[in-house]
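Asks: Here is my input; please provide its structure:
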Amino acid sequence: MPRAAEPETAAESAGAYRSRFTGALESLLAEKRFPKITIGDLVGRAHTSRRSFYEHFTSKEACLLALLKEAAESGSAQVSAAVDRSAPWQTQLRQLVTAWIGVVDARPAVMLSYLRDVPLLDTPLAASLNHDAYVNVVRTVSAGTEFRKSGGAALSRARAVILCGGLEKLAEDALRHGESVDAHLEEAVQAAILLAGSGELTSPELIPRPPESGTPG
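Replies: Purely as a prediction, here's the structure:
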């Protein structure tokens, strides 16, 4: 005799409802900007009620943060898992950048919302996001034994931020122009390799300074 299905727990039910709303929001973000999305749009797309929405979220901004948190957690885990830590450092960076671009191209509306909408949120709300999810992956990968042994340099936090910030800006520019980010993969990989190829920076004393104002060149 088939075993009866176990009843759904309250936590599972709540998680399913939250996923329904965040999924609806992601779908709507592909059609219009976040400020124009209403609670009515969300409950209509999720095929549920306002009461159900407010049982799980205090506002549409809270729903957006839940979506972005889920995307950052799943995306950074996917990128981390894509890197073969025993490979040469250039290969590891190629795998990392390729996986990151794949994550963005799979969910472009989420990336655009993160870049466009989060800066407009109240500071406490925006601060609750883990903005370092991908930065931490980059630093962990570059700190690996084989990465450094094969000639790569462990990236400082500043360099990891520059790398991730540059990739985000590239993604925003490509998506705004209706392009896939993958079209710029090779340039993104080469930029990452340049950042991680050496741990030493040119000494400030060796960088020519522009002439002071009023001083002949």
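
Asks: only C-alpha atoms for contact and neighbour calcs from this point on.
Replies: OK.

Asks: Would you mark the buried spots in the biggest helix by length in the chain?
Replies: In the chain, assigned by DSSP state H, the helix with the most residues is helix 60-82. Buried residues in helix 60-82, counted by 16 or more other CA atoms under 10 Å: 60-61, 63-69, 71-72, 75-76, 78-80, 82.

Asks: what residues does that helix touch?
Replies: For helix 60-82, contacts defined as CA atoms under 8 Å, 6 or more residues apart in numbering pick out 21-23, 25-26, 38-39, 57, 95-96, 99-100, 103, 110, 114, 121, 125-126, 129-130, 133-134, 137, 141.

Asks: Now the element after it, going C-ward?
Replies: Sequence order places helix 89-106 as the next helix or strand after helix 60-82, per DSSP states H and E.

Asks: which strands and helices sit next to that next one?
Replies: helix 60-82, helix 133-142, helix 145-149, helix 185-196 (3 or more CA pairs under 8 Å, 6 or more residues apart in numbering; DSSP states H and E).

Asks: any chance of these in TSV, with distance to residue 52 too?
Replies: Converted to TSV, these look like this (distance: least, CA to CA, whole Å):
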stretch	distance to residue 52
helix 60-82	13
helix 133-142	30
helix 145-149	49
helix 185-196	42
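
Asks: just the buried members of the contacts of helix 60-82?
Replies: 21-23, 25-26, 95-96, 99-100, 103, 110, 114, 126, 133-134, 137, 141.

Asks: So for residue 171, which of the helices and strands packed on helix 89-106 sits nearest?
Replies: helix 185-196 (10.2 Å; CA to CA).

Asks: Report the buried residues of the closest one.
Replies: Buried, per 16+ other CA under 10 Å, within helix 185-196: 185, 188, 189, 192, 193, 195, 196.

Asks: Would you mind pulling the contact partners of stretch 133-152?
Replies: By CA under 8 Å, 6+ apart, stretch 133-152 touches 72-73, 76, 79-80, 83, 85-90, 92, 96, 153-157, 160-161, 164, 196-198.

Asks: For residue 172, which of the helices and strands packed on helix 89-106 is the nearest?
Replies: Between the helices and strands packed on helix 89-106, helix 185-196 lies closest to residue 172; by CA to CA that is 13.5 Å.

Asks: The closest one versus helix 133-142: what angle between them?
Replies: Counting by axes from the mean of the first three to the mean of the last three CA atoms, to 10 degrees, helix 185-196 points 60 degrees away from the direction of helix 133-142.

Asks: Let's see this one next, to set against the first:
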Amino acid sequence: MSIATEKPAAAGPSGDAVHEHYSRLLEGMARAVAAKGYAETTIADIVREAAVSRRTFYEHFTTKAECLIALYEAASKLALRAVSEAFDPAQPWHAQVERAMSAYFDYLAQDPVLLRTLFVEILGLGMPGLAARRRVNDEIASFIQLAINGGGSQEGPAAHLTSEMAMTVVGGINELVLQAIEQDQAGSLGQLVAPATRLVRAVAAESSR
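Replies: Below you'll find the predicted structure:
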């Protein structure tokens, strides 16, 4: 699961360096937790993997947990981008759900160990972790709502998915992923495409009544 960032950099060479260090720290965090798990990962591990100094780490983050949250949000944005790129607004939404779900699960399945860290450890960070999870879920739910509600065509009208029902879809998909992780099937997330597709279609159909 390759991690990139969209953190804005200040203008000029120094700004580019700041952005590069931030990106390297997230990549370092990803490699460290993939190798050792979050609990055993130390800041020393992160800066070693990132090839930066401990001082550089503290210029961007105050704690290991803060770095994990940043990694979680960056990975989630890339997962959402994968879905967005797979979704064609010119086509009816119901014909594209399976393709979008495949793109999402394919991205998540790239690194099962990191996936477990991001989906499970984020829940153990207390309120900051929950707040990050809420921000990510809100962003995904908003995308789903806009994509489905704007997906009308000559082949059928758009659905009318409410924000609450969009969040229901996100929650259901998250639970499917957590269940796969719990059952050591994180590398086989493709099996979730069919049930996730049925969930999205069923909720959208019910919401449109």
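
Asks: TM-score for these two?
Replies: The TM-score (TM-score structural alignment, normalised by the length of the second structure) is 0.81; 195 aligned residues with a CA RMSD of 2.5 Å.

Asks: quick one on the thing from earlier: with the second structure overlaid, how far apart is the longest helix of the first structure on average?
Replies: In the superposition against the second structure, helix 60-82 of the first structure averages 1.7 Å from its aligned positions (mean CA distance after the TM-score superposition for the first structure).

Asks: Identify the residue range in the second structure corresponding to that helix.
Replies: Aligned using TM-score structural alignment, helix 60-82 of the first structure spans residues 64-86 in the second structure.

Asks: What distance do you get for the residue nearest the centre of the second structure to residue 202 of the second structure?
Replies: By CA atoms, centre = their mean, the second structure has its centre lying nearest to residue 76, at 1.9 Å. From residue 76 of the second structure over to residue 202 of the second structure the distance is 24 Å, taken as CA to CA, to the nearest Å.

Asks: Just give the nearest non-adjacent residue to residue 50 of the second structure, would you?
Replies: residue 28 (4.3 Å; CA to CA, 6 or more residues apart in numbering).

Asks: ok, now which ones touch the equivalent of that neighbour over in the first structure?
Replies: For residue 28 of the second structure, the aligned position in the first structure is residue 24, judged by TM-score structural alignment. For residue 24 of the first structure, the contact set (CA under 8 Å, 6+ apart) comprises 42, 45, 46.

Asks: show me what contacts the last one?
Replies: Shown in contact with residue 46 of the first structure (CA under 8 Å, 6+ apart): 20, 21, 23, 24.

Asks: Trace it over to the second structure, please.
Replies: For residue 46 of the first structure, the residue aligned by TM-score structural alignment is residue 50.

Asks: before we move on, what about residue 112 of the first structure?
Replies: Match for residue 112 of the first structure (TM-score structural alignment): residue 116.

Asks: before we move on, the earlier item: between the longest helix of the first structure and helix 133-142, what angle do the directions make?
Replies: Using the same axes, to 10 degrees: helix 60-82 of the first structure against helix 133-142 is 10 degrees.

Asks: tell me the angle helix 60-82 of the first structure makes with helix 89-106.
Replies: 150 degrees.

Asks: coming back round to it: helices - which of the contacts of residue 24 of the first structure land there?
Replies: 42, 45, 46.

Asks: out of everything not next to it in sequence, what's closest to residue 125 of the second structure?
Replies: residue 65 (6.9 Å).

Asks: With residue 73 of the second structure as the reference, measure out to that neighbour.
Replies: In terms of CA to CA, residue 65 of the second structure sits 12 Å off from residue 73 of the second structure.

Asks: Which residue is the nearest non-sequential neighbour of residue 159 of the first structure?
Replies: residue 195 (7.0 Å).

Asks: ok, the one you found - contacts?
Replies: 155, 159, 163.

Asks: Among the residues you listed, which one lies nearest to residue 8 of the first structure?
Replies: Closest to residue 8 of the first structure, out of all of the contacts of residue 195 of the first structure and judged by CA to CA, is residue 163, at 43.3 Å.

Asks: Identify the residue of the second structure aligned to that closest one.
Replies: Residue 163 of the first structure maps onto residue 169 in the second structure, by TM-score structural alignment.

Asks: from memory its match sits against residue 199, does it?
Replies: Yes. Contact between residue 169 of the second structure and residue 199 holds when scored by CA atoms under 8 Å: they sit 6.9 Å apart.

Asks: Could I get the contacts of residue 24 of the first structure in JSON lines, plus columns for distance to residue 32 of the first structure?
Replies: Output for the contacts of residue 24 of the first structure, formatted as JSON lines (distance: CA to CA, whole Å):
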{"residue": "42", "distance to residue 32 of the first structure": "12"}
{"residue": "45", "distance to residue 32 of the first structure": "13"}
{"residue": "46", "distance to residue 32 of the first structure": "16"}
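
Asks: Buried ones in the helix or strand containing residue 25 of the first structure, by neighbour count?
Replies: Using DSSP H and E, residue 25 of the first structure sits within helix 10-29. Judged by neighbour count using 16+ other CA under 10 Å, the buried positions of helix 10-29 of the first structure are 17-29.

Asks: Any idea how far apart the tips of stretch 118-134 of the first structure sit?
Replies: With CA to CA, one end of stretch 118-134 of the first structure sits 16 Å from the other.

Asks: cool, and stretch 36-56 of the first structure?
Replies: 21 Å.
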